[in-house]
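Trainee: okay, here's the prediction I keep looking at, along with the sequence it came from:
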Amino acid sequence: MTSPRERLARQQAELLKALLADGEAPAGFDGDRLRIEANVLRNKQRRLAAYLRPDLAEALGDRFAALFREYATAHPKTDTIRARAYADAFGTWLVERGEVPKPKRGLSTWAPWRGGLRRRRS
C-alpha cells in the first residue's frame, strides 16, 4: 500500500513526464491541453537556449528548433541544472552528433556583454 505522499509524487512525476518528455497524459488531465502547454514550455526553453547560445542558433539556422526539440525531449531539463548549463549541454550534444563543429578553444560560453564567445574565467 502506498502513502498519499508517494501517490502524489508518482502523479507529479507522470505530469512532468507528459509536459517535458512527451509522456502520456496522466488520468484526469486533458491530453490536448497538456500538449499545448508542453509546446509552450519547450518553445520558452528553446528561445532561452538561443539567447544564451546564439552561436548555436546561428550555426544551425532553420534546424535549431527541430534539433532543440529532439534534445529537450530526450533530455528534459530538471531543477538541478541552470539554463546556461542546459544550453551548453545542448551544444555538447550537437558536437557529439556532428551537427556543429567542435569549438577550437574548448567549451566556450557566450558572453553577450563582451561581444562574443569567450572562455570562462575560473
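Mentor: Yes, it's here.
Trainee: please make it C-alpha for all contacts and neighbour counts, starting now.
Mentor: Will do.
Trainee: neighbours of residue 52, how many?
Mentor: 21 (other Cα atoms under 10 Å).
Trainee: which residues does it contact?
Mentor: 84, 87, 110 (Cα atoms under 8 Å, 6 or more residues apart in numbering).
Trainee: in strands, which of the residues you listed fall?
Mentor: Using DSSP state E, residue 110 are the members of the contacts of residue 52 that sit in strands.
Trainee: so which of the contacts of residue 52 comes closest to residue 41?
Mentor: Comparing the contacts of residue 52 against residue 41 with Cα to Cα picks out residue 87 as the nearest, at 14.9 Å.
Trainee: take the one below as the second:
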Amino acid sequence: MSRERLAAQQAELLRALLAGGAAPAGFDPGRVEVEVRALRAKRRRIVAYLRPELPQELGDRFVPLFTEYAATHPREEGVRMRQDAENFANWLTARGELKRPRWWQRLPGRAVRAR
C-alpha cells in the first residue's frame, strides 16, 4: 500500500470520527459510531471542566445541547480546548440557551473578587 493511499484512508477515518463522515470501507459502522460517541463525550467532559458554569446553568439540557453542537461543529485543527469551550458558550448564547455573561465573566482566567 502506498503512503498516499494510507494517508487518504487515515483522512477518511478521521472525517468519520470527528466530522460526521461515513465509516470508511473495511470499518464496522457500528464500531465507528461507538468511537464517535466516546470522543464527543470526552470533548464534552473537557468543556464542562473548563467552563463548569455551562452544565451548572443548563442542567439536564447540557448533554443534548453539546451533542447537537459537536455534531455540527467538529473541532478544527489548531483550535485549543479552551477556545472550543468558548465557541460552545457563544453558540449557546446565540441560540438563546444561555444568559449573556457579564463582562467580567468573559475574561479568561479572571476570578471575580468581592471588595
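Mentor: Noted; the coordinates are in hand. The model shown is predicted, which means the values in this text are computed figures rather than measured ones.
Trainee: quick TM-score on the pair, please.
Mentor: Put the two chains on top of each other and the TM-score (TM-score structural alignment, normalised by the length of structure 2) is 0.84; 111 aligned residues with a Cα RMSD of 2.1 Å.
Trainee: quick one on the thing from earlier: what is the nearest of the contacts of residue 52 of structure 1 to residue 76 of structure 1?
Mentor: Lowest distance from residue 76 of structure 1 to the contacts of residue 52 of structure 1 (Cα to Cα) belongs to residue 87, with 11.9 Å.
Trainee: hang on, the earlier thing: and in structure 2, which of the contacts of residue 52 of structure 1 remain?
Mentor: Retained in structure 2 by both residues aligned by TM-score structural alignment, their matches' Cα atoms under 8 Å are the following of these: 84, 87.
Trainee: and of the contacts of residue 52 of structure 1, the nearest to residue 70 of structure 1?
Mentor: residue 87 (13.5 Å).
Trainee: the closest one and residue 54 touch, don't they?
Mentor: No. Under the criterion of Cα atoms under 8 Å, residue 87 of structure 1 makes no contact with residue 54, lying 10.1 Å away.
Trainee: neighbour count: the two, which is higher?
Mentor: Taking neighbours as other Cα under 10 Å, residue 87 of structure 1 and residue 54 compare with residue 87 leading, 23 against 17.
Trainee: the more buried one pairs with which position in structure 2?
Mentor: Under the alignment by TM-score structural alignment, residue 87 of structure 1 pairs with residue 85 in structure 2.
Trainee: check contacts around that match.
Mentor: 47, 50-51.
Trainee: now residue 15 of structure 1
Mentor: Neighbours of residue 15 of structure 1 in contact, by Cα under 8 Å, 6+ apart: 25-26.
Trainee: okay, buried residues for the helix or strand where it lies please.
Mentor: Per DSSP states H and E: residue 15 of structure 1 is located in helix 4-20. Buried positions in helix 4-20 of structure 1, judged by neighbour count with 16 or more other Cα atoms under 10 Å: 14-20.
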